[in-house]
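K.L.:
build me a model from this:
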Amino acid sequence: MTDAPALLQRRFQIAEHMRAIYFVTVEESIKPEDVLRPDFWLHVASQLKPYDLIEVAVDSCEWRMELVVCDVWHCGARVAELNRIDMAGKEEEDQSVGADLRVKWRGPVNKWCVVRADGVILRGGLDNKNTALETLTAIAQERQ
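P.N.:
I've put the predicted structure just below:
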């Protein structure tokens, strides 16, 4: 017999029984550094526990983060960044009309949107990009 360590059955669990995975969408004004602050989690801290995973996505699709909960208390949570992805890229030319109207994905809340150059959403909640492009064309024609 060997003295090498072996995993005990009671320490072998289905992951879903041991931790939760949350998906969070934040507004554009929220920066990656903001979600790392313990007080950012104030309103949901009671739902979290150590080892929970949190996926954070920003409405503008500029970045995405994966976090693990390290500690929780009544007014906050300490999280650690596991991964951060910069998703900002060059916009496709077929998504714009003129200098001020564009089609953009604005996250799972607003979905596909027609937005002005200043970021104001003119029409949101569109289910797919083709519908958004058609809406963009219609709005551009209304403006003429």
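K.L.:
from now on I want contacts and neighbour counts done on CA atoms only, so please keep to that.
P.N.:
Will do.
K.L.:
tell me the contacts of the residue nearest the centre of the chain?
P.N.:
Per C-alpha atoms, centre = their mean, the C-alpha nearest to the average position across the chain is that of A57, at 1.2 Å. Listed by C-alpha atoms under 8 Å, 6 or more residues apart in numbering, the contact set of A57 reads 23-26, 63-65, 107.
K.L.:
and for comparison, fold this next one:
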Amino acid sequence: MANPIHPNRASFAEHKQLTYFVVPEAGTSEEDILDPVYWSHMARQLSQFSEIRVFFEDRPLRVDLMVTSSGPAFANVIVLHRYDLSGAKADGDYSKYEAKYRGPHSKWTVMRKADGKVMKEGLTEEAARAEAKDFEKIQAAAA
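P.N.:
Sure, this is the predicted structure:
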């Protein structure tokens, strides 16, 4: 049996382990964030056991990573967990426009369904739903 853990072998995680919140540019893939060179610009900040919470800008996805090793221009990471956030979508069908969550920077947006054009962004969920309805009313009035 192992010896009981001594208090000097334990500490608050906040003091020993850094956690980063990262929002990659739209178009970045899950494979991209696993490439050690992808982290080259922030590699000097990362240390072994640092955690990185990646929130994708263009899709409802969060991936938690842990740094296994790093150097001046690279960081090796592994996936700890993957969260599908697609359940965080606005309810309802607004016909030609939809309210859609697009990540921490764009937040809730109003998008035209026909071509995916972003009509308005940076909204709360409630505001995006209301704006989508307004765009629909404007469209109907113009027809």
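K.L.:
please enumerate the strands of the first structure.
P.N.:
For the first structure, the strands defined by DSSP state E cover 21-26, 53-58, 63-73, 76-86, 96-97, 101-105, 112-116, 121-126.
K.L.:
with distance to V35 of the first structure added, can I get the ones you listed in CSV?
P.N.:
Compiled in CSV, those are given as follows (distance: least, C-alpha to C-alpha, whole Å):
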stretch, distance to V35 of the first structure
strand 21-26, 9
strand 53-58, 8
strand 63-73, 9
strand 76-86, 8
strand 96-97, 32
strand 101-105, 21
strand 112-116, 24
strand 121-126, 24
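K.L.:
what lines up against L133 of the first structure once you look at the second structure?
P.N.:
Aligned counterpart of L133 of the first structure in the second structure: R129 (TM-score structural alignment).
K.L.:
likewise for V56 of the first structure?
P.N.:
Match for V56 of the first structure (TM-score structural alignment): V54.
K.L.:
list the contacts for the match of L133 of the first structure?
P.N.:
90, 98-99, 110.
K.L.:
any idea which of those is closest to P7 of the second structure?
P.N.:
A90 (48.0 Å; C-alpha to C-alpha).
K.L.:
report the separation between the closest one and K133 of the second structure.
P.N.:
In this view, A90 of the second structure and K133 of the second structure are 12 Å apart by C-alpha to C-alpha, to the nearest Å.
K.L.:
those two - which one has more neighbours?
P.N.:
K133 (20 against 16; other C-alpha atoms under 10 Å).
K.L.:
picking up where we left off before, quick one: residues contacting the match of V56 of the first structure.
P.N.:
21-24, 62-65.
K.L.:
thinking again about what came up before, which of the strands of the first structure sits closest to W41 of the first structure?
P.N.:
Of all these, it is strand 76-86 that lies closest to W41 of the first structure, at 5.2 Å by C-alpha to C-alpha.
K.L.:
now that closest one: which residue numbers in the second structure?
P.N.:
With TM-score structural alignment as the criterion, strand 76-86 of the first structure aligns to 74-84.
K.L.:
just to revisit the earlier point, report the two of the contacts of R129 of the second structure separated the most.
P.N.:
Every pair of the contacts of R129 of the second structure checked by C-alpha to C-alpha; the farthest is A90 and V110, at 10.4 Å.
K.L.:
overlap in contacts, these two.
P.N.:
In contact with both A90 of the second structure and V110: 99-100, 129, using C-alpha under 8 Å, 6+ apart.
K.L.:
looking at those, spot the one nearest A75 of the second structure.
P.N.:
Using C-alpha to C-alpha, those come closest to A75 of the second structure at K100, 32.7 Å.
K.L.:
alright, I will stop here.
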